[in-house]
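Asker: how would this look folded up:
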Amino acid sequence: MSEDPKIPDDVWEQFARDTERDIRNSAPKEPSARAREVAERLRRQDERGERPEGWRSPPTRQRKSRRGLWGALGVALAIVVAVVAVKPSLVPGDLFGGGSAEADASPLPLETAAPTAAPSAEASQIPTLDDPFAGSPAKRWADGAAGIVVPKAKAVGGQSEAKVAQALELTRKLLVESNLDPQTLRGARPTAALDVLDPLQKDVRGLLETALRKPDKDHDPLWMFSRFDPAEVRPVGDVVKTRGRMTFKAGDHASVEVHADYTFVYPVVQTNGSTEVTRTIIRRVLDVEISDPAKYQVTPGKLTVVKWDQDINNSACDVYDGYLHPSFASAESEGPDPTGPTTDPYDRSETLDPNRDEACGTVSRV
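Answerer: The predicted structure follows:
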C-alpha cells in the first residue's frame, strides 16, 4: 500500500498565512465614529418609538445563538465543510436539524405505564377541517382502535390463558364499540357494545338500556357510550385519537379482572354550515371481569362490570339528553356557567379521584 503524498512546505506556509489573515479579519473591530453616531441616533429613535418604516431587528434568539461563535470557528468550520462535501458520512447526526420536525410529528410509542406529567404545551394552532388535531398533543396519539392494544395473556385467578385472552379481547371490543364505532358516535343504539355485557347484571345492563331509551340525570348513556347529537354536530373526518393502556389481574370472584384506562379525542363541527372545529376529550376508566360460571351466576363469554368512571371535557354540563354537546367559541354554550376547577383534559398522570369536585369546571386546552 502506498503512503499518503507529502504536502509541500510552501503549501503549508500559504495555508498558515491565509489562516492568520482570516482570524485577523474575523476579529471584532472598534466601530468608526460614523458608525457610532448612526447607532446612537437609531437607539434614541427606538426609545421614542420612531424607528423608520420597514425596520426589523433580527430575532433575539438567532442573535444570541450566533454572535461571537462564527468568528472563532470560521476557519475550522471551513475545513469541516470541505470534508463533509467530500464525505458527509464522516459527520454523525443531522447538522442542520432537518429531521426535528419529523421527530416532533412522529407517533408516540404505546403507553405502558402511567405518565409522570401532563403532555407539554403545543404551539398555538387553530384546528381546521384539514387538520382537526392541530395544536393538540393528541396529534401524535394512535388512530382509533390502533391505540387499544391488549397485553399478552397468561393464566390468572383460576382462569386459563385462553379465558384471559377472551376477557382482554372482549374488553377491547367494548371500548371500540362504545367509543369509536361511527354509528355509536352519531347517536345510534350501540348494539354491539351492549352485547358484550352480561344480561344477568341487571344493575348495569338494565341501567344502560333505560338510559338509551329515556336518558336523565340518573340514567345517562354517556357513562359508557360516546354519542353526539347528529342534528347538532358531526365528526370531522373518520379519526378519533386514542391513548391509554390495559392490564389484568386475578379478580375476587374466581375471575380475571381487566383494567382499562383510555382517553379519546373527538374533533367535531356544527351542522349549521360553520367550519369551526372543536374537540371533546373523554377519559374512561373501566374494570370488568369474567367469572367462573361454575361458581357464580354469570353468562359464559360475557363481561361483568366491576366499576366505571369517566371524565368528560368540553361538553355542556347538566344536560341529560343522552348526547355530548361540545362548546364552540362562536356559539353560546348550553348548560350553566362553569364554577368548578380548571383541569387539563390531556393529563393522564393522575388517577381519577372518585371524590373529586363534580361541579362543572373549565379546561385549560382542547
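Asker: make it CA atoms for all contacts and neighbour counts henceforth
Answerer: Will do.
Asker: where exactly do the helices run in the stretch 101-250 of the chain?
Answerer: 161-179, 182-185, 191-196, 207-213 (DSSP state H, counting those that start in this stretch).
Asker: just the strands in this protein please.
Answerer: 142-143, 233-235, 241-250, 255-270, 277-291, 304-313, 342-343, 362-363 (DSSP state E).
Asker: could you dump those to TSV with mean neighbour count and distance to Arg189?
Answerer: TSV is the format used below for the strands of the chain (neighbours: other C-alpha atoms under 10 Å; distance: least, C-alpha to C-alpha, whole Å):
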stretch	mean neighbour count	distance to Arg189
strand 142-143	20	23
strand 233-235	19	17
strand 241-250	21	22
strand 255-270	23	19
strand 277-291	23	19
strand 304-313	18	19
strand 342-343	13	31
strand 362-363	16	29
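Asker: structure for this one too, so we can compare:
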Amino acid sequence: MTRNPRAALCAAVVAATALTGCAPAENLLNDVVRDVTGVPITHDQVDRDDPFGGTEAEEYGEGFTVPEAAAIGEYPADRVQEAYDTTGELLEAVYLDRESVFGGDDMRFRSLLSGQAMDWYEKYHGHEDPALDSRSLLFHLTPGTAEPIGDVVKVDGRMWAETAEDQYGMPYLAVRTEYTVVHPVARPGEEVSVRLVTSHYGEVSFYDVGGRWEAWPNWWRSAGPVHCVWDEYTFTPAYSDEMPEGERPEGWIEDDPYDLESARDMGEEECGAIGAT
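Answerer: The predicted structure is shown next:
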C-alpha cells in the first residue's frame, strides 16, 4: 500500500495589529492600517496574571480529551480506543509539547509514527518547498519569535471515529479532529504579547497492518494573529507593535476567531484579517 497524505498546508490568518504609544501617533497609524487592510488596528495585550481572561478560552479545557470508545463497523471498542488514545498523543505532541512548539523539536511526534507513515515523514522532512515540508503537520513557531506565557494552553473541540475508504479503495478507521487551541505568547524578553488562536481540522487515518495500527495524521489549520509569509513552514506571531509582513490580508472574517466555522472554508495560502483574540 502506498499512500501519501496531503501536506498540512496552513492558511495563515493575519490580524490587524495595534501599535502602542501616544494617542496622535496611534490614531495616525490606525488610519494607515485601515487604508491598507480595510480594517482598523485593535488592542490585544495579554494579562500575564489572567492570560485567558475576557475571552471564550476561559471556559476551555487544558488538554485534548479522549472519548470513551465503542465498536465501530468491523473495529471492536478496544481497537477504536487505541486509535483515540494515539490521536490524543499526536495532538499533544503537536500543540502541547513546548520543545516542539517553541523549539522545533519533533521527536515526540516522530515516536508516534511507524511504517510507511514514518517513511513519508522522513522523505519530505525539510523539503525545499514549505508547502510540501512534512513538518507542516506540526505547530512550530518561528525560532526566536515567541515564548509561552504561563503553563497552560487552552483547548476546545472534539474527536470522533468513523469507518472510511481512501482513494485507492482501502478501508481504514478515521478519527476526525476539530479543535480550537489557544497559546498565550510574548516576544522573548519583552512585554508585548498576544493570544495565538489556532483552528485545527482534519483526521488521523488508521490502517490495520498485521493487527496493529499505522497512523497517518492528515490535517490542516489556520492561526492568527500571524504574519502571512508563505516561504516558511513555521508560524510567526504578529504582535501589536508590528505592521503585517508578507501578503496583506484581504477582506474581513466577521465571525469570532474562536469559532471553528470562521476559517473552515479558507483556501490554501489564503490570508484574511481577524478580530481581537
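Asker: ok so, going back, what would the strands of the first structure look like in a markdown table with distance to Pro182 of the first structure?
Answerer: Shown next, in a markdown table, are the strands of the first structure (distance: least, C-alpha to C-alpha, whole Å):
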| stretch | distance to Pro182 of the first structure |
| --- | --- |
| strand 142-143 | 14 |
| strand 233-235 | 9 |
| strand 241-250 | 13 |
| strand 255-270 | 11 |
| strand 277-291 | 15 |
| strand 304-313 | 19 |
| strand 342-343 | 28 |
| strand 362-363 | 26 |
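Asker: of all those, which lies closest to Ala72 of the first structure?
Answerer: Minimum separation from Ala72 of the first structure across these (C-alpha to C-alpha) falls at strand 142-143, 46.3 Å.
Asker: tell me what the closest one is packed against?
Answerer: If contacts are counted by 3 or more C-alpha pairs under 8 Å, 6 or more residues apart in numbering; DSSP states H and E, strand 142-143 of the first structure sits against strand 241-250.
Asker: quick one, what contacts Leu303 of the first structure?
Answerer: The neighbours of Leu303 of the first structure, taking C-alpha atoms under 8 Å, 6 or more residues apart in numbering as the test, are 167, 170-171, 196-198, 288-290.
Asker: follow-up on the earlier one: pipe the helices of the stretch 101-250 of the first structure into JSON lines and attach mean neighbour count per row.
Answerer: Formatted as JSON lines, those follow (neighbours: other C-alpha atoms under 10 Å):
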{"stretch": "helix 161-179", "mean neighbour count": "21"}
{"stretch": "helix 182-185", "mean neighbour count": "19"}
{"stretch": "helix 191-196", "mean neighbour count": "16"}
{"stretch": "helix 207-213", "mean neighbour count": "18"}
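Asker: Out of those helices, which gets nearest to Ile148 of the first structure?
Answerer: helix 161-179 (6.6 Å).
Asker: Read off where that closest one ends up in the second structure.
Answerer: Aligned by TM-score structural alignment, helix 161-179 of the first structure corresponds to residues 77-95 of the second structure.
Asker: residues in contact with that stretch?
Answerer: 63-72, 100-101, 106, 108-109, 112, 137-139, 159, 161, 175, 181, 204, 206, 213.
Asker: go again using 6 Å as the cut-off
Answerer: Stretch 77-95 of the second structure is contacted from outside by 69-71, 108-109, 138-139, using C-alpha atoms under 6 Å, 6 or more residues apart in numbering.
Asker: before we move on, what about stretch 131-149 of the second structure?
Answerer: 7-9, 94, 101-102, 104, 121, 124-127, 184-188, 233-236.
Asker: again, 7 Å this time
Answerer: With C-alpha atoms under 7 Å, 6 or more residues apart in numbering as the test, stretch 131-149 of the second structure has contacts from 7-9, 48, 94-95, 100-104, 121, 124-127, 184-188, 233-237.
Asker: what does Trp220 of the second structure align to in the first structure?
Answerer: Under TM-score structural alignment, Trp220 of the second structure pairs with Asp309 in the first structure.
Asker: contacting residues for that match?
Answerer: With C-alpha under 7 Å, 6+ apart, Asp309 of the first structure has these contacts: 284-286.
Asker: and with 10 Å instead?
Answerer: Shown in contact with Asp309 of the first structure (C-alpha atoms under 10 Å, 6 or more residues apart in numbering): 223-224, 261, 283-287, 352-354.
Asker: can you check Tyr239 of the second structure too?
Answerer: Counting by C-alpha under 10 Å, 6+ apart, the residues that Tyr239 of the second structure touches are 15-19, 43-45, 145-146, 185-187, 192-195, 225-227.
Asker: That one matches what in the first structure?
Answerer: In the first structure, Tyr239 of the second structure lands on Phe328 (TM-score structural alignment).
Asker: From Pro341 of the first structure, how far off is its match?
Answerer: Distance from Phe328 of the first structure to Pro341 of the first structure, counting by C-alpha to C-alpha, to the nearest Å: 20 Å.
Asker: what does Trp308 of the first structure give?
Answerer: Trp308 of the first structure is 22 Å from Pro341 of the first structure, by C-alpha to C-alpha.
Asker: picking that back up, check the fit of the match of helix 161-179 of the first structure onto the first structure and give the mean distance.
Answerer: Following the fit onto the first structure, the mean deviation recorded for stretch 77-95 of the second structure is 0.6 Å by mean C-alpha distance after the TM-score superposition for the first structure.
Asker: so how far is that stretch off the chain centroid?
Answerer: Mean C-alpha position of stretch 77-95 of the second structure versus that of the full chain (C-alpha atoms, centre = their mean, to the nearest Å) differs by 17 Å.
Asker: picking that back up, in CSV: the helices of the stretch 101-250 of the first structure, plus distance to Gln45 of the first structure.
Answerer: Converted to CSV, the helices of the stretch 101-250 of the first structure look like this (distance: least, C-alpha to C-alpha, whole Å):
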stretch, distance to Gln45 of the first structure
helix 161-179, 61
helix 182-185, 60
helix 191-196, 70
helix 207-213, 70
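Asker: Compare these and give me the one nearest Val240 of the first structure.
Answerer: When the helices of the stretch 101-250 of the first structure are ranked by proximity to Val240 of the first structure (C-alpha to C-alpha), helix 161-179 comes first, at 8.9 Å.
Asker: one step back: among the contacts of Asp309 of the first structure, which two are most distant?
Answerer: Distances among those were taken as C-alpha to C-alpha; the most separated pair is Met224 and Asp353, at 17.8 Å.
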